[in-house]
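Student: Sharing a model that was predicted from the sequence below.
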Amino acid sequence: MSVIRTAIIGFGTAGRVFHAPLVAADPHYALSAIVTGSPERERAARHSYPQTDILADTDALFASAREFDLVVIASPNDSHAPLARAALEAGTHVVIDKPIAVTAAGAREITTAAREAGRVLTVFQNRRWDGDFLTLRDVIARGRLGEVRQFDSAFEWWQPDTGTGWKDLAGPDQGGGVLYDLGPHLIDQALQLFGEVTDIHAERDRRRPDSRSDDDSFLTLRHVSGVRTRLWMSTVAPAPRPRFRVSGSRAVFRSHGLDPQEAQSIAGRRPGETGFGLHDDGRAAVVEDPQGTQNVPLHAGDYREFYRRLAAALREGGPLPVDPNDSIRALEIIEEAIRQTR
C-alpha cells in the first residue's frame, strides 16, 4: 500500500474539524473523497479541499469502493454501526469516530465482522493525545503524585439553549445527549490511566427545558486498582471545573481549560503548523504538595499520532492506535449508567 486512499463520511464537526485536516496533513494518506448531503457543507468542503471528490451520499461512495482503502465514519452516532458494516462489506478498512456504536452489542457485531473480513477497524479516541492528558500520564509515571487515590475529570461548557444539530435533537436511543458525546472520551481516559472498573454510579439530568437527552451528567467509577474516578460532563456550566484534578499520596495535579487543537482547527489553523496543539497563553499545569506549588509545562497535544499509528498498522501490521475493545468497554459503562438513571 503506497498511499492510503481515504474517504470521510460526514463533514460536520467531526469530519471538518478533526478528520479531514488530520488526513490531509499526513503524507501517508490521500484525502480522496468526502461524503456530505448538505449543500452548505459541500461548498465548504470544495473550498477547503479542491482536489478531493465530494460525493452526495454513501451509495455513490460504496459504488466505487475499490477506489478507497480506508473509510472514516464521522456521521451521527446511530449511523456508525450500519455504515461500518457497509464499509467492511465493500472491502475497506474503517475508522469510526467515537462512540463506536450506540450499543455494546452492535459494537461487538462490527468488530467481529471486521475480524472475519480481515480488515482493520479502529476508533478515533483522539483525547488520548490531548496535551494535558499526555502531561498527566507523564507526571503519574514519574511518581510525582505518589499513589494516585482520586481522579477528577471534567468536560464542561456553557450552551444554555439547545441547538438544531443532531446531538441536541437525538434521543438516548439514537446516541444523543452529553453522556454519549463526552462520556466516551472521559471514560476512555480513566480506563487508560487506571484500568478496569468494578463499581459505577451515575447521575443524568436534563437542565434545559427542551432537551431530549441529558445535558448535565456525572459518573463515579471504582477501579480494581483502588482509584476512585469522578467524571463531570455538561453543556450548561456557567464556569467550568478544573479539567483535571488528581489527588495522590504525595501531591495533587491540576490543569485548567480544554486542549486547544479543536479550537485552533475551527479557527483555520492546521496540524503541523508552529504552535498547533499548544495554548497560545502559555498556561501550565501545577503540582501542589505540602512544600508548595510547582508549574508543569504542558505537552503539545497531537491528534496526528492517531493517524500515524494507523498508517503503521495498515502498511506494516503494527498495533492499532485504539483497540476497539477499549471503546466497547467504555460503551458498556455508558449503558450501565443509562440503565441506572432511566
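Tutor: Noted; the coordinates are in hand. Residues are numbered from 1 along each chain as shown.
Student: all contacts plus neighbour counts: C-alpha atoms, from now on.
Tutor: Noted.
Student: how near is Ile140 to Phe253?
Tutor: 9 Å (CA to CA, to the nearest Å).
Student: neighbour count winner among these two?
Tutor: For the pair Ile140 and Phe253, the greater number of neighbours falls to Phe253 (24 against 17), based on other CA atoms under 10 Å.
Student: residue contacts, the closest residue to that one other than its chain neighbours?
Tutor: Leaving aside its sequence neighbours, Phe253 sits nearest to Val287 (CA to CA, 6 or more residues apart in numbering; 4.6 Å). Counting by CA atoms under 8 Å, 6 or more residues apart in numbering, Val287 makes contact with 145, 251-254, 293-296.
Student: Which of those ranks first by neighbour count?
Tutor: Phe253 (24 neighbours).
Student: residue closest to the middle of this protein?
Tutor: Gln125 (3.9 Å; CA atoms, centre = their mean).
Student: quick one, what contacts that residue?
Tutor: Here Gln125 is in contact with 97-98, 184-185, 188, 322 (CA under 8 Å, 6+ apart).
Student: Now do it against Ser213, distance only.
Tutor: In terms of CA to CA, Gln125 sits 23 Å off from Ser213.
Student: where along this protein do the helices fall?
Tutor: Here the chain has its helices, by DSSP state H, at 20-25, 39-48, 58-63, 80-89, 104-117, 131-141, 166-169, 178-194, 261-266, 304-316, 324-340.
Student: Check which helices and strands the first one sits against.
Tutor: Meaning helix 20-25. strand 29-35, helix 304-316 (3 or more CA pairs under 8 Å, 6 or more residues apart in numbering; DSSP states H and E).
Student: Recalculate using a threshold of 7 Å.
Tutor: Under the contact definition 3 or more CA pairs under 7 Å, 6 or more residues apart in numbering; DSSP states H and E, helix 20-25 sits against strand 29-35.
Student: Look up how far Lys98 lies from the residue nearest to Phe253.
Tutor: Separation of Val287 from Lys98 (CA to CA) stands at 31 Å.
Student: Ala107 too?
Tutor: 11 Å.
Student: about what we covered before: ok, the contacts of Val287 vs Pro271, which is closest?
Tutor: Val296 (23.7 Å; CA to CA).
Student: List the contacts of the closest one.
Tutor: 284-287 (CA atoms under 7 Å, 6 or more residues apart in numbering).
Student: How about Val178?
Tutor: Contacts of Val178 (CA under 7 Å, 6+ apart): 214-216, 233-234.
Student: rerun at 10 Å
Tutor: The contact partners of Val178, by CA atoms under 10 Å, 6 or more residues apart in numbering, come to 155-156, 167-168, 172, 184, 204-206, 213-217, 233-235.
Student: hey, what's in contact with both of Ala107 and Lys98?
Tutor: With contacts defined as CA under 10 Å, 6+ apart, the residues shared by Ala107 and Lys98 are 80, 327, 331.
Student: Take these and write them to a markdown table, including neighbour count and distance to Leu179.
Tutor: Formatted as a markdown table, these follow (neighbours: other CA atoms under 10 Å; distance: CA to CA, whole Å):
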| residue | neighbour count | distance to Leu179 |
| --- | --- | --- |
| His80 | 24 | 17 |
| Ser327 | 26 | 14 |
| Leu331 | 26 | 10 |
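Student: one more structure, for comparison:
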Amino acid sequence: MRIGLVGYGKGGRFFHAPLISSLPGATFVGVVTRSAERRQQLASEHPQAQTFDSLAQLVAAGVDAVVVSTPLEARPALVLEAIELGVAVVSDKPFALDAALAETMVLAAERRNVPLSVYQNRRWDSDFLTVRKLLGSRALGQVTRFESSVERYSPSSVGKGSGGGFLRDLGSHLVDQALQLFGPVLRVYAELDYRQPDQAYDNGFFMSLAHANGVVSHLRGSCLQDAPRPRFRVSGSEGCYTVEGLDGQEAQALAGLSPATAGERWGAEEHRRWGWFEHGAERERVASERGCWLAFYQSLQAALQGDGPLPVAARDALATTRVLDAARQSAEQGNVVYLSTPVGHGTKNE
C-alpha cells in the first residue's frame, strides 16, 4: 500500500510520518510541501520519501491513500480535492470549523464512493483503551459520570488559531472519546476561557454533555492550568477509576521515536503511571493497556484492502463537529443547547 502525506508541520512530521513509515506492508511515498526547511527535514528523517509541489502531483505518482495534515483553514479544500481525484483520504483533526463544512466533505465522499476517515488517534491512547476495558468488564458497575481533562501550562499556545481554538482542536478528541464510550448526546452546556477580552481563539473550555443513556460527561481543556485534574475520572456504582497525566505516545513521537524504532516500548506505560480503582476503603492499581496509534493505520490498511471498516467513520467526525458547534453556541449564549435529534456514534456502554 502506497501512502502520501500533505503537510510536514508538527502534525505531519511527528504524528503521521513516523507511523506511516512504521506500517508493515506500506510505502511512505512522500510529502506535499513547498517549504525548503521542511523538505530538508524530510530528507534527513525519511530519505526514501519524495517531495511534491501539489496534491495532484502526489496522486499522479501513484498512491492508495493521502493524509491531509495542513492547518485547519486549508484542510477541507485539500480533502475535497483528494475526493475529486478519487483517492482515499484521511483528514487530520479537527475535521472542520463547523458542521456545515464537515457535512459537505462527508457527502462529497459518499457521492464519489471515496473512503474518507479522520485521524482520531486518541482512540488508541493507553488510558482510553483502559477505560474501554473497564467499561466492557463492568468493573465500575453503572457509570453515571465521565470526566475527561487535558490541562497544561503552556502560555505559548494562547491565541493560536491553527486548530480553531482549544475547543475545536483539543475538544474534538475529548468529544469523540465521550461519544465512543457513551453514545448519543441530548444536550450540551459549555464555557470558554479567554486570556484577553478581544482574543479571537479560546485557550480553554468546559463542556457538559448529557448522553441519552443517562451518563453525564464533563470535558475540560486548558493551556493555562498549573494544577491539572486527572486525565480521566470515571465514576460508577461499583467504584471509580482515575489516571493522571497524558498517554506517553505523544512524548515518544516528539522525541523522534516511532513504533519501528521503539519496538515494544512504544505505547507501554511505566507502572508508576498506571491509574487507580477505588471503592470505599479499597484502592488498587489498574495496569494500563498498551497504547497503539499505529492501529489507526493498520485499520486503514485493512479497510482499503476490503477487510473491515475504516478506523474512524467520517460520520463520526460529523457528529463530533455538531456537538462542538452546540458547545460554542452554548458558550456564546450562556445557556443549555438541546439537540433536535440525539447526536452520537460508536460503541455505547449502557
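Tutor: Right, received. Where do you want to start? Bear in mind the structure is a predicted one, so any value in this text is a computation, not a measurement.
Student: still on that earlier bit, want to throw the contacts of Gln125 of the first structure into a markdown table with distance to Ile4 of the first structure?
Tutor: What follows is those, written out as a markdown table (distance: CA to CA, whole Å):
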| residue | distance to Ile4 of the first structure |
| --- | --- |
| Asp97 | 18 |
| Lys98 | 21 |
| Pro184 | 27 |
| His185 | 27 |
| Asp188 | 27 |
| Val322 | 18 |
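Student: Kindly indicate which of these lies nearest Ala239 of the first structure.
Tutor: His185 (20.3 Å).
Student: Per the alignment, that closest one pairs with which residue of the second structure?
Tutor: Under the alignment (TM-score structural alignment), His185 of the first structure pairs with His173 of the second structure.
Student: Likewise for Val123 of the first structure?
Tutor: Checking TM-score structural alignment: Val123 of the first structure goes with Val118.
Student: on that earlier part again, isn't the match of His185 of the first structure up against Asp316?
Tutor: No - His173 of the second structure is beyond contact range of Asp316, at 11.6 Å (criterion: CA atoms under 10 Å).
Student: hmm, back to that, which residue in the second structure lines up with the residue nearest to Phe253 of the first structure?
Tutor: In the second structure, Val287 of the first structure lands on Phe277 (TM-score structural alignment).
Student: Compute the distance between its match and Arg283 of the second structure, please.
Tutor: 6 Å.
Student: How about Thr341 of the second structure: what's its closest non-neighbour residue?
Tutor: Nearest non-adjacent residue to Thr341 of the second structure, counting by CA to CA, 6+ apart: Leu186, 7.2 Å away.
Student: residue in the first structure matching the one you found?
Tutor: Match for Leu186 of the second structure (TM-score structural alignment): Thr198.
Student: Show the contacting residues for that match.
Tutor: For Thr198 of the first structure, the contact set (CA under 10 Å, 6+ apart) comprises 221-226.
Student: can you count the residues close to Arg265 of the second structure?
Tutor: Close neighbours of Arg265 of the second structure, defined as other CA under 10 Å, add up to 14.
Student: List the contacts of it.
Tutor: 249, 252, 258-259, 290.
Student: now these as CSV including distance to Gln298 of the second structure and neighbour count?
Tutor: Formatted as CSV, the contacts of Arg265 of the second structure follow (distance: CA to CA, whole Å; neighbours: other CA atoms under 10 Å):
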residue, distance to Gln298 of the second structure, neighbour count
Gln249, 16, 26
Gln252, 19, 17
Ser258, 15, 25
Pro259, 12, 22
Arg290, 16, 21
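Student: of all these, which two lie farthest apart?
Tutor: Ser258 and Arg290 (14.6 Å).
Student: so who does the residue nearest to Ala285 of the first structure when sequence neighbours are not counted touch?
Tutor: Leaving aside its chain neighbours, Ala285 of the first structure sits nearest to Ser255 (4.6 Å; criterion: CA to CA, 6+ apart). Counting by CA under 10 Å, 6+ apart, Ser255 of the first structure makes contact with 132-133, 135-136, 153, 241-246, 283-287, 296, 298.
Student: Buried ones from these, can you make that a ChimeraX selection?
Tutor: For the buried members of these, the matching ChimeraX selection, counting by 16 or more other CA atoms under 10 Å, is:
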select :132,133,135,136,153,241,242,243,244,245,246,284,285,286,287,296,298
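Student: just checking, the match of Val123 of the first structure touches Thr320?
Tutor: No - in this structure, Val118 of the second structure is not within contact of Thr320 by CA under 10 Å, at 11.1 Å.
Student: Now do the same for Gln159 of the first structure: its match in the second structure.
Tutor: So Gln159 of the first structure corresponds to Ser154, using TM-score structural alignment.
Student: Now do the contacts for that match.
Tutor: 203, 222-226.
Student: repeat that with 8 Å
Tutor: 223-224.
Student: sorry, back to before: out of the contacts of Ser255 of the first structure, which are inside strands?
Tutor: Members of these lying in strands (criterion: DSSP state E): 153, 244-246, 284-287, 296.
Student: tell me which of the contacts of Arg265 of the second structure is nearest to Gln333 of the second structure?
Tutor: Gln249 (37.3 Å).
Student: residue in the first structure matching that closest one?
Tutor: In the first structure, Gln249 of the second structure lands on Gln261 (TM-score structural alignment).
Student: ok, now how distant is its match from Glu288 of the first structure?
Tutor: Gln261 of the first structure is 27 Å from Glu288 of the first structure, by CA to CA.
Student: With Ile73 of the first structure instead?
Tutor: 42 Å.
Student: Among these two, which residue is more densely surrounded?
Tutor: Ile73 (30 against 17).
Student: check contacts around the counterpart of Gly308 of the second structure in the first structure.
Tutor: Aligned counterpart of Gly308 of the second structure in the first structure: Gly318 (TM-score structural alignment). Counting by CA under 8 Å, 6+ apart, Gly318 of the first structure touches 309, 312.
Student: With Ala311 of the first structure instead?
Tutor: 4, 28.
Student: ok, it to Phe18 of the first structure distance?
Tutor: 17 Å.
Student: Arg250 of the first structure now?
Tutor: 37 Å.
Student: If you count surrounding residues, which of these two has more?
Tutor: Using other CA under 10 Å as the criterion, Arg250 of the first structure and Phe18 rank with Phe18 on top: 24 against 15.
Student: any idea how far the corresponding residue of the second structure for that one is from Ala319 of the second structure?
Tutor: Aligned counterpart of Phe18 of the first structure in the second structure: Phe15 (TM-score structural alignment). Per CA to CA, Phe15 of the second structure is found 23 Å from Ala319 of the second structure.
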